[in-house]
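Asks: Model the structure of this input:
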Amino acid sequence: MRERHPQRGRRDAGGRHSEADRDNQHRGGRLRWPFRTLIAPILQRHILRDRTAQEAVIRSSGLPDWVIVRPAELTDGREGRGLRRMTEPGEEPQPTTVSRASVAGFLVSLVSDRSYDGKEILISKA
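Replies: Here you go, the predicted structure:
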């Protein structure tokens, strides 16, 4: 008989799944089969179409100073020590997660750092 994960399947007094079980359902972008294969592609198609249109507007705006920042999956953690910055994501491993605090810190740093002007950048934790 297979041993169960000690935290998985536990419910609180109200019959709700434990926090550990909810974390296991959605960790590191690995979603359960029905959502990953049926629902996500439908939702993402519209999101990607909108994002592509928005980015085209920015690129064709004629503005000299713009940066498109694409964060990896957002978390509520603290600001990390380092960020992986990818201007060409196909050349490096896929990003995992990044905290909202780290994204905010990076956006603030762009005020004085002009090295990414006119570029698209994908950020994730280092």
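Asks: Only C-alpha atoms from now on, for both contacts and neighbour counts.
Replies: Fine.
Asks: Mind giving me the packing neighbours of the strand ranked longest in the chain?
Replies: Longest strand in the chain by number of residues, with DSSP state E as the criterion: strand 119-125. With contacts defined as 3 or more Cα pairs under 8 Å, 6 or more residues apart in numbering; DSSP states H and E, strand 119-125 has these neighbours: strand 67-71, strand 83-86, strand 97-99.
Asks: Let's see this one next, to set against the first:
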Amino acid sequence: MKLLIFGASGATGRVLVSAALAKGHAVTAFARTPSKLAVSHENLRVIVGDVADHQAVTHAVSGHEAVFSCLGVGVPLKHDPAVVAGIGFIVDAMQRTGPARLIYLSFLGVRDSRRQLGPLLGGVLVPLVLRNEVADHEAKEKLIVQSSLDWTIVRPPKLTNGAATGEFRHGNDIRAASLLPTLTRADVAAFMLGQLDDTTYSRRAVAILR
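Replies: Predicted structure coming up:
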């Protein structure tokens, strides 16, 4: 498939790009700092752009079969209104020109899934320390949910580096098995790519945990 990945030069975006290429997809990586991508492949095209640029986003979206967002925040623990606006631009462009399929990487700390993290993360750290980042995710999720797109919102816990293990659970009734749950970016990338051919979580948010 022809895939477009926003946030491709970030830690998780890079893993997703590599995983998608390994599966034979044609990948377009949208990145503000392409030098961070450090991936070269005959099926990879890189677009240098800022997600806060409506015109650049609209131009990038055209011609793809599915869109992924691994967009993070510019400064940890701070609000990033430019990225929130960027998600709005992505949704707008997709609704006007296609494609319909959007897979968005969120966080298992947004208000309606926080309980799944357990008492330490969900009850203390998220509302006190990560409140700005979570508020941004909630704003971005709202833009997606209110759209007419065929979306899936993926909510993992804290992400780590390392190889894919395949040892994870997904659903909305699962709970963290440890006080500080983590999941590898490679496992998250594998799950996100699996949503291309799976309608189980079409127009739904889903938690993913070990």
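Asks: hmm, back to that, please find the angle between the direction vectors of the longest strand of structure 1 and strand 67-71.
Replies: In terms of direction (axes from the mean of the first three to the mean of the last three Cα atoms, to 10 degrees), strand 119-125 of structure 1 departs from strand 67-71 by 30 degrees.
Asks: can you pull the buried residues of strand 119-125 of structure 1?
Replies: Residues of strand 119-125 of structure 1 classed as buried by neighbour count (16 or more other Cα atoms under 10 Å): 120-125.
Asks: again, but for stretch 154-167 of structure 2
Replies: Using 16+ other Cα under 10 Å as the test for burial, stretch 154-167 of structure 2 gives 154-159.
Asks: what residue is smack in the middle of structure 1?
Replies: For structure 1, E73 is the residue whose C-alpha lies nearest the centre (Cα atoms, centre = their mean; 1.7 Å).
Asks: Skipping adjacent residues, who's closest to the aligned partner of it in structure 2 in space?
Replies: Using TM-score structural alignment, the equivalent of E73 of structure 1 in structure 2 is K158. With Cα to Cα, 6 or more residues apart in numbering as the criterion, K158 of structure 2 has its nearest non-adjacent residue at 4.8 Å, and that residue is T182.
Asks: who touches the residue mapped onto the one you found from structure 1 in this structure?
Replies: Under the alignment (TM-score structural alignment), T182 of structure 2 pairs with T97 of structure 1. Contact partners of T97 of structure 1, counting by Cα atoms under 8 Å, 6 or more residues apart in numbering, are 28, 71-75, 124-125.
Asks: so which strand or helix has V57 of structure 2?
Replies: helix 54-61 (DSSP states H and E).
Asks: and for that helix, what span of structure 1 is it aligned with?
Replies: Taking TM-score structural alignment, helix 54-61 of structure 2 hits no residues over in structure 1.
Asks: Which element is encountered next along the chain beyond that helix?
Replies: strand 66-69.
Asks: Checking my notes, R36 of structure 1 in a helix, right?
Replies: Yes: counting by DSSP: H, G, I helix; E, B strand; the rest coil, R36 of structure 1 is found in a helix.
Asks: how about stretch 83-100 of structure 1: buried residues?
Replies: 83, 85-87, 95-100.
Asks: S147 of structure 2 corresponds to which position in structure 1?
Replies: Using TM-score structural alignment, S147 of structure 2 pairs with S61 in structure 1.
Asks: Just give the number of residues close to its match.
Replies: 10 (other Cα atoms under 10 Å).
Asks: and it, how far is that from A72 of structure 1?
Replies: 25 Å (Cα to Cα, to the nearest Å).
Asks: any idea which element I58 of structure 1 lies in?
Replies: helix 40-59.
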